[in-house]
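Chemist: A predicted structure for the sequence below; I have some questions about it.
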Amino acid sequence: MLLKLYPDNPNYREFRKIADVLKDGGIIIYPTDTVYAIGCDINNNKAIQKIANIKGINADQANFSLICSSLSNLSEYAKVDNTTFKMMKKNLPGAFTFILQASNNVPKLFKSKKKTVGIRVPDHYIPLSIVEELGNPILTTSIHDPDEVIEYTTDPELIHEKYHKQVDLIIDGGFGKNTASTIVDCTTNSFEIIRPGIGELKL
């Protein structure tokens, strides 16, 4: 199913439907402030496994991230010291994935052997509204095909054509970008950019 949302006049009742799909173990594809992503409710292990299968990877070794609606509930999912928190506050919401030490609340299937978790608070009303309505973060991973000349598909109709049989809902929020988020490793003493992207880090 393809659901079109309009940023100038969003119908917030649609977010209740999206949250219901996620609560039922559904998989969604949605826009972010960078590329389109695929996601599910972090509390549904079967859905997490489905996403791993779609990506062709092992769920326990995958570098999935969480999309949170704000920094307020961050400590539930990651261990953050004051210096890191202040730096993140300067940069979020924004096009960043911050790699942090995972807390015990991160579901076991989601947690990689490295015991770290990626945290995103994107500057985009669609994923933020979904998480608000759902009441907890969603698991997220970018949609891309490394074999293609263009690494990220930006057209939601082409995404629908490719993935509609594998997922429950595709949200059309207009054309996406073709550059991903900036990944910042916060697990050492310095904030190391391990993948440059759209976000320009303020320290």
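Modeler: Structure received.

Chemist: going forward, measure contacts and count neighbours with C-alpha atoms only.
Modeler: Fine.

Chemist: Can you classify residue 48 as helix, strand or coil?
Modeler: At residue 48 the chain is in helix, as set by DSSP: H, G, I helix; E, B strand; the rest coil.

Chemist: burial measure for it, as a count.
Modeler: Neighbourhood size, residue 48 [other CA atoms under 10 Å]: 24.

Chemist: Go through the chain and flag its longest strand.
Modeler: Counting residues, the longest strand found in the chain (DSSP state E) is strand 96-102.

Chemist: Comparison target below:
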Amino acid sequence: MQRFHLHPENPQPRLLGKAAEAVAGGALLACPTDCSYVLLCDLTDKAAMQRIRALRRLDEDHPFTLLCRDLKQVSVYATLGTTEHRLLRAAAPGPYTFLLAATREVPKRLQDKRRTVGVRISSHPVPQGLLALRDEPLLCSTLQLPGDEFPLTDPDDIEDRLGKQVDLLLDAGPGDYQVSTVVAFEDGVARVVRPGKGDLARFGG
């Protein structure tokens, strides 16, 4: 495992550039967000996605999330009605994952049975900086290992436990043990389906 030590507020552009090259070349990354650390890979990389499934022991139906740069990018991969657009504009970037109707840009393997996809815009400078160097979102999954009650938060623990299974660790210091709040929409009404970090009251939760 390579390990880049990044400033949590002003990550070094040179290291972000190397990380962007790595993920484009098929690398599996561990990266901080405004919630927990996550596993990241290229959106189109089936082999890297299967590595995440194996590492976390996920079944084929377990959903992945698209980590997006901004609302404009979200709108390429998800359909936004008036209510959805207004709520996302108010809440993102932030610690929320939104389940939205997928557009044709989303590979079918990333859609659930209802043809929805999870999208997220993190406020953390490291993934923001990484996404600024790319044209597409990144595929994202919480860095929580089988049998663990919480996601991994300490970069040293991540390296100790995953040193041979993850290619690059973007170390920006200790992360948060909390996961993102997941919000679904039904007939234009927001509903919290997994409470996590953030203000639930804005979604009526």
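Modeler: Structure received. Predicted, not measured: the structure shown is a model, and the values here were computed from it.

Chemist: ok, now which ones touch residue 131 of structure 1?
Modeler: Counting by CA atoms under 8 Å, 6 or more residues apart in numbering, residue 131 of structure 1 touches 19, 67-69, 137-138.

Chemist: Give me the subset of those residues lying in strands.
Modeler: Among the contacts of residue 131 of structure 1, the members found in strands (DSSP E) are 67, 138.

Chemist: want to try TSV for the contacts of residue 131 of structure 1, with neighbour count and distance to residue 94 of structure 1 as columns?
Modeler: Listed next are those as TSV, based on neighbours: other CA atoms under 10 Å; distance: CA to CA, whole Å:
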residue	neighbour count	distance to residue 94 of structure 1
19	22	23
67	24	11
68	25	12
69	25	11
137	27	16
138	25	17
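
Chemist: what residue is smack in the middle of structure 2?
Modeler: Nearest to the geometric centre of structure 2 sits residue 140, at 3.6 Å (CA atoms, centre = their mean).

Chemist: what sits against it?
Modeler: 38-41, 64-67.

Chemist: 6 Å - rerun?
Modeler: Residue 140 of structure 2 sits next to 39-40, 65-66 when contact means CA atoms under 6 Å, 6 or more residues apart in numbering.

Chemist: Show me what it lines up with in structure 1.
Modeler: In structure 1, residue 140 of structure 2 lines up with residue 140, judged by TM-score structural alignment.

Chemist: Reduced to three states, what does its match come out as?
Modeler: With three-state DSSP as the basis, residue 140 of structure 1 sits in strand.

Chemist: coming back round to it: counting neighbours, which of the contacts of residue 140 of structure 2 comes out on top?
Modeler: Among the contacts of residue 140 of structure 2, the one with the most neighbours (other CA under 10 Å) is residue 40, at 29 neighbours.

Chemist: That residue contacts residue 29, correct?
Modeler: Yes: with contact defined as CA atoms under 6 Å, residue 40 of structure 2 reaches residue 29; the gap is 5.0 Å.
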